[in-house]
Structures are given as structure tokens and as C-alpha cells.
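S.K.: Build me a model:
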Amino acid sequence: MEKQIINTQDAPAPIGPYNQAVKAGNMLFVSGQIALHPETNQLVKENIMDETHQVMQNIKHILSAAHMDFSDVVKATIFITDMNNFSQVNEVYGKYFSGHFPARETVQVSALPKAVNVEISVIAAK
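M.R.: Okay, here's the model as predicted:
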């Protein structure tokens, strides 16, 4: 099976030894995204909803670079540092899907890179 590296300038560059996504066969594995704005490289942290929206926009651009979209997402993992933010994160996240939602888990963690409040990774298939 051929492995293809997916990187786009429309999403933040990786901050460590990983790629934005890897495509293997018909599967796309998108690395966890945080609320880094790709043009300014600044964190979007005004509030949890804006932060989540930026994360989802980053994922959207990576999916697009692989000729996919949110309808192709089969699995998502959400990491949040405060479960009290769950409903707000869920509200923003839900707006990116129409009808058929992917499988998902949401996990509270003690800390995330760059002290962000939310990180989301997805797996897509086409």
C-alpha cells in the first residue's frame, strides 16, 4: 500500500516530527489540530468556540488537500482540558457535519500543546 504525505499551506505547519496527514489507500489519518491560524501562526484563544472553529477550519483545509471533506470523516477524537467546555465544543463541531456524524470520543486531558483548550484529530475514508 502506498503512503502519501498530505501537507497544505492552508493549515498550520506541524510543530513537531509529524505531518498534517497521511493517506494510506483510501484512508486519511489527520494529525491532531490545534487552533493555530495558518497565516499568522498565532493561537486563536479568545473563547472556546472560536478556538474550536479554528481547529475545524484547519481540519477542513487538510481534508480538502486530500480531495476529501467532512462527509468522508469516519472517526474523530476530541481532547479538551475542561469537560465544562464540552457543550460549546460540541456545538461548533456539529456544524461541520451534515446528517451522518462520524464515530467519536471526547476525552478530558490535563494539558495540550501550547496550552490550548482543544485538539481534534480525524480519520477519513473515500
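S.K.: alpha carbons only for contacts and neighbour counts from here, please
M.R.: OK.
S.K.: Against which helices or strands is the lengthiest helix in the chain packed?
M.R.: Ranked by residue count and defined by DSSP state H, the top helix of the chain is helix 48-65. Counting contacts by 3 or more CA pairs under 8 Å, 6 or more residues apart in numbering; DSSP states H and E, helix 48-65 is packed against strand 27-33, helix 86-94, strand 118-125.
S.K.: relative to helix 48-65, how tilted is the last one?
M.R.: When you say that, I think you mean strand 118-125. 30 degrees (axes from the mean of the first three to the mean of the last three CA atoms, to 10 degrees).
S.K.: any idea how far strand 118-125 is from the chain center?
M.R.: In terms of CA atoms, centre = their mean, to the nearest Å, the centre of strand 118-125 is set 5 Å apart from its chain centre.
S.K.: what does that strand rub up against?
M.R.: 26-35, 48, 51-52, 55-56, 59, 68, 70, 72-81, 112 (CA atoms under 8 Å, 6 or more residues apart in numbering).
S.K.: let's see this one next to it:
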Amino acid sequence: MPKEAIIPPGTGVPLAPYVPGTIADGVIYVSGTLAFDKDNNVVHVGDAAAQTRHVLTTIKGVIEAGGGTMDDVTFNQIFVKDWADYKAINAVYAEFFPGVKPARYCIQCGLVKPDALVEIASTAHVGKKG
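M.R.: Now for the predicted structure:
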């Protein structure tokens, strides 16, 4: 099955060997996304809601570059640094998914940079190209 990388314009160079998204057989897989600027610096330090908004806006850009919308998201994997931020993260998350919610899980763990508070990876079904 062929796959294509999705790299929206203005995307920074990833910290490791991956791309922001991949599409294969009508499914977009969005890599774990943190609140990074184009130079991989954490933005909105200390503000979980603002970081979540940045992360979901970045994910939206990847999905749209692959021909989809946030309504196509079927599954999210959410990683939080501290459960104290869970309520703020969910408030912003609900804004991005107002209709039928995607399935998801959420775990607490350490993230790649100490100032990062949330990371989200997404899967979206957009149909087959062609």
C-alpha cells in the first residue's frame, strides 16, 4: 500500500526521524504533536489550554493538508504531563470536536521537552484518493 508524507507549509524540522503526517489508503495518521514553534521551542509555557489550542491547530493543518477536516478525526491519543491540566485540556479539546467525538485515550507521562504539557496524536479517515 503506497503512502505519502504530509508536511504542511511552514512546518519545522522534526526532532527525530518522522513527518508531521502520513496518508495511506484514505487514512491520515498525525504524529504526536506538541506546542512547538518552527524551531522546536515550546510555546505558551505554563498554559495547558494555550498549548492544547496550538497542538490542535497544528493537527488541523496536517489533516487539511491531507485533504480532510477535523470532522474526519476518528481517534486521538492524548499524553499529559500533569493531571492538574486535564480540565483545561478538555475544555479546548471540546471546541475542536463539537459534534460526534472521536474515540480517544489519555495518559499521564513525561514529554520530550520539560515545558511541554500536552501531546496529541490523531487518526483521520478521509476516504481513498483517486
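S.K.: Just the element for Pro98 of the second structure, please.
M.R.: According to DSSP states H and E, Pro98 of the second structure maps onto no helix or strand at all.
S.K.: Any idea how far the longest helix of the first structure is from the middle of the chain?
M.R.: That offset, for helix 48-65 of the first structure, works out to 6 Å (CA atoms, centre = their mean).
S.K.: Next, the angle helix 86-94 makes with that helix.
M.R.: Going by the same axes, to 10 degrees, helix 48-65 of the first structure makes 30 degrees with helix 86-94.
S.K.: Helix 48-65 of the first structure vs the second structure, mean deviation?
M.R.: With the two structures superposed, helix 48-65 of the first structure lies on average 0.8 Å from its match in the second structure, counting by mean CA distance after the TM-score superposition for the first structure.
S.K.: Tell me the buried residues in that helix?
M.R.: 48-63, 65 (16 or more other CA atoms under 10 Å).
S.K.: Ile89 of the second structure and His54 touch, don't they?
M.R.: No - using CA atoms under 8 Å, Ile89 of the second structure makes no contact with His54, being 11.2 Å away.
S.K.: Any idea which of the helices and strands packed on helix 48-65 of the first structure gets closest to Ala11 of the first structure?
M.R.: strand 27-33 (9.0 Å; CA to CA).
S.K.: ok, back up a step: weed out the non-buried ones from the contacts of strand 118-125 of the first structure.
M.R.: 27-35, 48, 51-52, 55-56, 59, 68, 70, 72-81.
S.K.: Distance-wise, check the closest residue to Thr69 of the second structure other than its chain neighbours relative to Ala121 of the second structure.
M.R.: Nearest residue to Thr69 of the second structure in three dimensions, chain neighbours excluded: Ile63, at 6.0 Å (CA to CA, 6 or more residues apart in numbering). Distance, Ile63 of the second structure to Ala121 of the second structure, using CA to CA, to the nearest Å: 11 Å.
S.K.: Mutual contacts of these two, please.
M.R.: Val30.
S.K.: which non-adjacent residue is nearest Gly10 of the second structure?
M.R.: Lys38 (7.1 Å).
S.K.: What of Tyr18 of the first structure?
M.R.: Going by CA to CA, 6+ apart, Tyr18 of the first structure has Ser31 as its nearest residue, at 7.8 Å.
S.K.: Tell me the counterpart of the one you found in the second structure.
M.R.: Alignment note (TM-score structural alignment): Ser31 of the first structure maps to Ser31 of the second structure.
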